[in-house]
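Undergrad: how would this look folded up:
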Amino acid sequence: MDQAAGSGSAQDARSVPVCYRHPDRETGVRCTRCERPICPECMVSASVGFQCPDCVRGGSGTGHAPGASRPRTVAGGTVTADPRLLTKILIGINIAVFIAVQADEHLLEHLVLYGAWPLKPFAPTSGVAGGEWYRFVTSMFAHQEYWHIGFNMLSLWWIGGPLEAALGRARYLAVYFVSGLAGGALTYLIASPTEASLGASGAIFGLFGATAVLMRRLNYDMRPVIALLVINLIFTFGFSNISWQAHIGGLVAGVVTGYAMVHAPRRKRALIQYGTCASVLLVSVVLVLVRTAQLT
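TA: Modelled structure (predicted):
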């Protein structure tokens, strides 16, 4: 009995976990669904990370972890048949709004984000300070130039698809909208109140931030996403007609919410994940209220 207890203690003291199917093999990789340690022989390549053979078979293997009978993403979301569905829908909405704007240029005036017009001493008649808070949402889907929507939609497809598969639909959508709204709030706070801002860049930069956090969590090579992010930041600060406030606000929000999505402990996962999103939104609302008080 003492010998068995001693063996168990030695096993518990291991700093590196062992494969659940091959106890004699140490590994630092875990299944992205059930989070059990898996060795190279048991790794099955997935859209994001690796999965164990049991999860690939739909949880029919013996000895499967109780919480893994239903396939889950690394963030706890439900694995779906089409992991890019929301990304496709978001791209479709952006393109539809772009087509509508090309058909009627006056429509853009009601979609873009700007603070107030006219300024003091006149009472604001339009803009966010005039109560048009809906502009924070509509401006996220509005584009005027072909190069602008083309670049943003390519980035959304390239970054958004894999991130949606990794987080699950609800969590992915939360990161997207929280990042976009945070970018709009920072723009409203800092930029000139008469300067119009539009585009999905704030939300997309949030996806960049969340992707970087995810890749760090999975111990992936981060050089590609860092290089792409640096290139985008060079463009952000290299051209005068780009709203750097939206990019930075979205990036920070994406990093914060993304960290909560992939690092939250399983027992309180949903509470921490959505609580963090709510906290970022609350900060954004406070910034908007502060700026509105300055303009009215």
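
Undergrad: Only C-alpha atoms from now on, for both contacts and neighbour counts.
TA: Fine.

Undergrad: Am I right that residue 220 falls within a helix?
TA: No: applying DSSP: H, G, I helix; E, B strand; the rest coil, one finds residue 220 to be coil, outside a helix.

Undergrad: how many neighbours does it have?
TA: Counted with other CA atoms under 10 Å, residues neighbouring residue 220 total 12.

Undergrad: Equivalent analysis for the one 4 residues further on, please.
TA: Other residues within reach of residue 224 by the criterion other CA under 10 Å amount to 11.

Undergrad: what's the helix or strand for it?
TA: Here residue 224, judged by DSSP states H and E, is contained in helix 223-238.

Undergrad: just the strands in the chain please.
TA: Along the chain, counting by DSSP state E, strands occupy 44-45, 50-51.

Undergrad: Out of the ones you listed, which one sits most buried?
TA: Ranked by mean neighbour count under mean count of other CA atoms under 10 Å, the strands of the chain are led by strand 50-51, which reaches a mean of 22.

Undergrad: tell me what it is packed against?
TA: Judged by 3 or more CA pairs under 8 Å, 6 or more residues apart in numbering; DSSP states H and E, strand 50-51 is in contact with strand 44-45.

Undergrad: I'd like the distance from the strand it packs on to the chain centre, please.
TA: Chain-centre distance of strand 44-45: 24 Å, with CA atoms, centre = their mean, to the nearest Å.

Undergrad: again with stretch 224-232
TA: In this view, stretch 224-232 has its centroid 16 Å away from the chain centroid, taken as CA atoms, centre = their mean.

Undergrad: And stretch 196-206, by the same measure?
TA: With CA atoms, centre = their mean as the basis, stretch 196-206 stands 13 Å off its chain's centre.

Undergrad: Turn the strands of the chain into a markdown table, columns for distance to residue 264.
TA: Formatted as a markdown table, the strands of the chain follow (distance: least, CA to CA, whole Å):
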| stretch | distance to residue 264 |
| --- | --- |
| strand 44-45 | 24 |
| strand 50-51 | 20 |
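
Undergrad: Following up with a second sequence; could you model it the same way so I can compare the two?
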Amino acid sequence: MFIRRESFSQYIRLYPIVTFLLAANIIIFILTMLPFIGPAIYGAGMGVNAYIAAGEWWRFFTPMFLHAGFMHLLFNMFFLFVFGPELEKLAGKTRFLTIYLLSGIFGNVAVFFLKDLGYAHVGASGAIYGILGAFGALVYYTKKMLPELRQVILPIIAIGVVMTFLQDNINVTAHIVGLIVGFLIGLSYFHPKNIASWKRKKVR
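TA: So this is what the prediction gives:
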């Protein structure tokens, strides 16, 4: 299910939202590495609670596309590359994008309310954990029908949560809130009644 066998062109055609998010994150990361323009982009987009309190509300959104180094980017984009396509295929383009963005945004909103004004953060991890949460909701509804999904997703969620608390410089709040938001949205999207409705619309 999560082994990617598509060619580059097939991947782009089949998973346009995941492809766009991957490209956006990578391009922005490259731009932040450039002299002069890089620090300006980073400074204008990172989540700084004091600046948000002063009215810079876009910082609830922009930190999702900034990363604190290559390994930070690599980890998040690898997860998106591997797990994103299956969720985009199952939920559809609009629903997938909703899960991704709302998980990341609500994670950043939670950081604003639960951390002090001096707290600053970047990263797509809240949105990435939202993908995990949505798969958790799918497991909840299909645990008897898709046992292999449960065997893969639950250990990954468990490891992800444990590592969140064990590693230094991790935005724990964004991770956990992103996971919860993704799960709650997934409960709505993957409810059997809603899935039946999607199928009827496709038939029409």
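
Undergrad: Just give the TM-score of the two.
TA: TM-score for the superposed chains, counting by TM-score structural alignment, normalised by the length of the second structure: 0.83, backed by 182 aligned residues with a CA RMSD of 2.1 Å.

Undergrad: Could you check which residue of the first structure pairs with residue 91 of the second structure?
TA: If you follow residue 91 of the second structure across to the first structure using TM-score structural alignment, you land on residue 167.

Undergrad: Tell me how many other residues surround that match.
TA: 28.

Undergrad: Surely it touches residue 261?
TA: Yes: in this structure residue 167 of the first structure lies within contact range of residue 261 using CA atoms under 8 Å: 7.3 Å.

Undergrad: on that earlier part again, who does the helix holding residue 224 of the first structure touch, helix- and strand-wise?
TA: Judged by 3+ CA pairs under 8 Å, 6+ apart, the packing partners of helix 223-238 of the first structure are helix 201-217, helix 244-263.

Undergrad: among the ones you listed, which is nearest residue 193 of the first structure?
TA: helix 244-263 (13.0 Å; CA to CA).

Undergrad: who touches the nearest residue to residue 102 of the first structure once chain neighbours are set aside in this structure?
TA: Spatial nearest neighbour of residue 102 of the first structure, chain neighbours left out: residue 144 (7.5 Å); criterion: CA to CA, 6 or more residues apart in numbering. By CA atoms under 8 Å, 6 or more residues apart in numbering, the contact set of residue 144 of the first structure is 98, 101-102, 108.

Undergrad: What residue in the second structure is paired with residue 144 of the first structure?
TA: Using TM-score structural alignment, residue 144 of the first structure pairs with residue 68 in the second structure.

Undergrad: go on, residue 179 of the first structure?
TA: Using TM-score structural alignment, the partner of residue 179 of the first structure in the second structure is residue 103.

Undergrad: Quick check, its match in contact with residue 183.
TA: No: contact criterion CA under 8 Å: residue 103 of the second structure and residue 183 do not qualify, at 9.2 Å.

Undergrad: Looking at these two, which one has more neighbours?
TA: Applying other CA under 10 Å to residue 103 of the second structure and residue 183 shows that residue 103 carries more neighbours, namely 34 against 25.

Undergrad: Let me see the contact set for that one.
TA: Shown in contact with residue 103 of the second structure (CA under 8 Å, 6+ apart): 126-127, 129-130, 177-179, 181-182.

Undergrad: Ok, residue 188 of the second structure next?
TA: By CA under 8 Å, 6+ apart, the contact set of residue 188 of the second structure is residue 194.

Undergrad: And it, what's its match in the first structure?
TA: Using TM-score structural alignment, residue 188 of the second structure sits opposite residue 260 in the first structure.

Undergrad: What's the separation between that match and residue 284 of the first structure?
TA: From residue 260 of the first structure over to residue 284 of the first structure the distance is 17 Å, taken as CA to CA, to the nearest Å.

Undergrad: which residues in the first structure form helices?
TA: 2-12, 53-56, 85-103, 135-138, 146-155, 161-167, 169-190, 201-217, 223-238, 244-263, 269-295 (DSSP state H).

Undergrad: who wins for proximity to residue 47 of the first structure among those?
TA: helix 161-167 (6.7 Å).

Undergrad: gap between the closest one and the chain center?
TA: With CA atoms, centre = their mean, you get 9 Å for helix 161-167 of the first structure.

Undergrad: Who are the packing partners of that helix?
TA: Under the contact definition 3+ CA pairs under 8 Å, 6+ apart, helix 161-167 of the first structure sits against helix 85-103, helix 201-217.

Undergrad: With respect to residue 12 of the first structure, which of the strands of the first structure lies nearest?
TA: For the strands of the first structure, proximity to residue 12 of the first structure was assessed by CA to CA; strand 50-51 is nearest, at 23.9 Å.

Undergrad: Look up how far residue 78 of the second structure lies from the equivalent of residue 233 of the first structure over in the second structure.
TA: Under the alignment (TM-score structural alignment), residue 233 of the first structure pairs with residue 161 in the second structure. As judged by CA to CA, residue 161 of the second structure and residue 78 of the second structure stand 18 Å apart.

Undergrad: The two: which has the busier surroundings?
TA: Neighbours were counted for residue 161 of the second structure and for residue 78 using other CA under 10 Å; residue 161 has more, 16 against 12.

Undergrad: from what I can see the more buried one touches residue 178, true?
TA: No: assessed by CA under 8 Å, residue 161 of the second structure is found out of contact with residue 178, at 11.4 Å.

Undergrad: how big is the offset of the helix holding residue 224 of the first structure relative to the second structure?
TA: By mean CA distance after the TM-score superposition for the first structure, the fitted helix 223-238 of the first structure averages 1.3 Å away from its aligned residues in the second structure.

Undergrad: Show me the contact partners of that helix.
TA: With contact meaning CA under 8 Å, 6+ apart, helix 223-238 of the first structure is reached by 208, 211-212, 242-244, 247.

Undergrad: surely residue 42 of the second structure meets residue 30?
TA: No: in this structure, residue 42 of the second structure is not within contact of residue 30 by CA under 8 Å, at 11.2 Å.

Undergrad: out of the two, which sits in the more crowded spot?
TA: residue 42 (22 against 12).
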